[in-house]
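J.: Any chance you could fold what I've pasted below:
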Amino acid sequence: MAHQAHNIAWHALTSNLKFYSPKSPSKDKPTNLYFQFNPNQTDDIRHFAISFAKNIREHTACERKKYLARFDVPNEDDVLLTDATTQKISPLVYKWRHRYHWDLAVPSETKSLTSPSLRRLCTHNDGFRCRCAIPFQERKVSSFLRQYTSNRCYEFFKLNTEAFYNIELVKTLLLYREMEPILRVCAHPNVDIEEWQSQAQCYCEVYDAGWDIVYESALNAYLCLNILYEFPALWDSTSSSSKLADYRSTKLYQRTLRTCTYSTCTSEIAKYPHRAFFGISDDQFKFGQNNMPDIYSIHSAGKYFEDEKNFPYGLAPIEDFLSSKKHEVEYLPDIFAVAVVRDVLRLKSLPEELVYDVMERADYTVKRRLIYPDDPFHPGNRDELQRYLKYCWQLVVNCNMMAEELEVSIEWDDLIYKFLSTFLSSPGGRKIGSFYLFD
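T.: This next block holds a predicted model:
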């Protein structure tokens, strides 16, 4: 049963879909779920969207009641991130500072005055010159009030590096469901988080720097897997191994998998939880790069199309889709492998803090949550799938909570329509037609 089936009208949507796998899939006719254009399809989709948006609003209101109804305006010198919160999020902050290619990623040894620390709290007063994941100054309210500066091409990191670091911290708090510091800083009249909702390095680049990528990635994964839940013939034990009836070979699943996990984008933070669930390494899917076998590539004038619109989703079986150097990039330990290594270090009589510090510095953390890899609907992955769907839903709700605190409206109907028209298919490319939740 789909997640929250009692509140969201999944069947109203999926009753208008049918699985179709051509003998020779192509860009125009991929293996996918197709709209059937039944007489009531438009009304059914609208009913689904209304129920979905209504459920977000209701859950947002419920979650908001867990915190103070009104937060006082904080002083700029107040410490916003508590010691506990800082220690909780530091490993992920340390990870993305190493991943990024910008001035604040990993300061060079010549600039560094101190030794790096993961779980020990920063006590330095040298700003970003120390190598701590979260410098002490960056825990204060003042750092979260940095303003976005409009920039021309190639000037994003020159003008917005420190502000970008701050918004990456906000996204990290969202991933860890640490909402109180976010709600506290949103009470300040000078907070500029709204300006960072949708941002790019410049106007001619992909908009992949804002916090909208957090809820869009979570929403897309949530929609994809719940829609597939309504088609058990594609994943149950009697048919999941069939090449003609495998949900993993659909454009819907493959596009979701890749777009929720790809790398080489301005901000990769939103991709981390999805990589961990699907078992995708940090460099497996690179934005704008097609590593699939040539027989699936789409050509024009002898050149490969590598953009998202023309990527060959739904053309290849899952084995070929995942063939892009999956096992050559890095080993992806699951929760059991991590537990074994942790126990071995403990047997060496290392202090508990040092055990975690060693594992995190070696980046030996859980990178694959599925017990049975590459198959979320495997019966042995059922519990993990349910936890993941719940987590994605919570991200959507928490992003909506932050938006409401900023008096920003997220247009969930537009996002749902965008997903349905982009990830699902229609006979002959027929448009499903736009819809509005409120006329």
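J.: When you work out contacts or count neighbours from here on, use the C-alpha atoms and nothing else.
T.: OK.
J.: so Ile410 sits right up against Cys399, yeah?
T.: No. Ile410 lies out of contact with Cys399 (CA atoms under 8 Å); the separation is 9.0 Å.
J.: now the spatially closest residue to Val397 that is not a sequence neighbour: how far from Lys95?
T.: Of all residues not flanking Val397 in the chain, Thr60 sits nearest, at 5.4 Å (CA to CA, 6 or more residues apart in numbering). According to CA to CA, to the nearest Å, Thr60 and Lys95 sit 30 Å apart.
J.: Another sequence for comparison is provided below:
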Amino acid sequence: MHQSHNIAWDSLASNLVFISENRAITPRPRRTDFFPRGLPSQANSLNHFARTLATTIRTFSDTERAKYPAHYDAPLTGKVFPDTTLSRYSNLPYPSVTPRNQWLENWIERAGPDIEYTTSQGDLADVVKVLLAENQLDQLLMLAQHPRVPLHRLHYLSWGHSFGWDHAMQWALDAYLFFNVLLSKPELHADGRYKSLHSYRIVRGLTASMDYDAQSFPHQEFFFGEVGHNGPIENLDPLADSEKLHEYLKMCFRILYRYDMLARECGVDVDWEGIVARAPLGSSGR
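T.: All right, here's what the predicted structure looks like:
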């Protein structure tokens, strides 16, 4: 399991048990999945897990932030991301990484005199998600500090469903929790038995296409081999290549601490223990 020397994965995994067609779950069909054991110590164990995960993310976030200047100038012109990023993402259907969005002038103009973003700027939130995945933190920190770019207003956006750059964190966290727990249950690995888990459907959610879906790009690349592609999940075998899976988990973790760094730069309070508690696996029986 990833970062097992820092994160108390056993405190989470030991409180989850695999049950096939759980008779306690209605209506039919009965669910096959991980379920809480209901041990007296469960709440304390899960809280301990959440604390160690939160501490580890924050430690890496602080270390990463120290690599960059404390203060940035506020230019009025220039490229927000390089041409290599534009060429990698601009040919996707309904792209947000576009020549227009490459320029800082556009970000300033669209914020207007009130210096405000709304759901009409969902494409800019998508750019933030891409830059987090691409490790273009210098540009993001500049935007976070820019007095005419209200980057924090793109953190959460919703018009019936949400699509702010907080989704980069949520998608990465769901994948990080699920696959680390799955790695702790080797008895489910043979013959693709783990695919019978109700929670395995998370893969479909991680790779789905929707409005402003850039949070799914790194997950699409792992599961389907390219950004902007998805398909049936039944024939996938994400456990087949352990080294590739480990690199995927490392990528998810990097998104988590980069997100934490950027969120705090924007003045967003990140309650990691609460976020973990609300995650599908992190909340089990708490």
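J.: measure stretch 157-164 of structure 2 end to end?
T.: Stretch 157-164 of structure 2: ends 5 Å apart by CA to CA.
J.: from the chain's centre, how far out does it sit?
T.: In terms of CA atoms, centre = their mean, to the nearest Å, the centre of stretch 157-164 of structure 2 is found 16 Å from the chain centre.
J.: re the thing from before, three-state assignment of the aligned residue in structure 2 for the residue nearest to Val397 of structure 1?
T.: Counting by TM-score structural alignment, Thr60 of structure 1 lines up with Ser61 in structure 2. What DSSP: H, G, I helix; E, B strand; the rest coil gives for Ser61 of structure 2 is helix.
J.: Which element, helix or strand, includes the aligned residue in structure 2 for Leu228 of structure 1?
T.: In structure 2, Leu228 of structure 1 lines up with Leu182, judged by TM-score structural alignment. For Leu182 of structure 2, the host element (DSSP states H and E) is helix 166-183.
J.: Against which helices or strands is that helix packed?
T.: The helices and strands touching helix 166-183 of structure 2, judged by 3 or more CA pairs under 8 Å, 6 or more residues apart in numbering; DSSP states H and E, are helix 9-13, helix 122-133, helix 202-207, helix 242-265.
J.: picking up where we left off before, list the residues that contact the match of Leu228 of structure 1.
T.: Shown here is Leu182 of structure 2, whose contacts under the criterion CA atoms under 8 Å, 6 or more residues apart in numbering are Leu188, Tyr194.
J.: circling back: Thr60 and Lys95 of structure 1: which has the busier surroundings?
T.: Shown here are Thr60 of structure 1 and Lys95; by other CA atoms under 10 Å, Thr60 has more neighbours (20 against 16).
J.: what does Thr266 of structure 1 align to in structure 2?
T.: Thr266 of structure 1 maps onto Asp211 in structure 2, by TM-score structural alignment.
J.: Contacts only, for the residue lying closest to that match once chain neighbours are set aside.
T.: Spatially, and ignoring its direct neighbours in sequence, Asp211 of structure 2 is nearest to Phe163 (7.4 Å; CA to CA, 6+ apart). Residues near Phe163 of structure 2 by CA under 8 Å, 6+ apart: Gly122, Ala125, Tyr156, Leu157, Asp211, Tyr212, Asp213.
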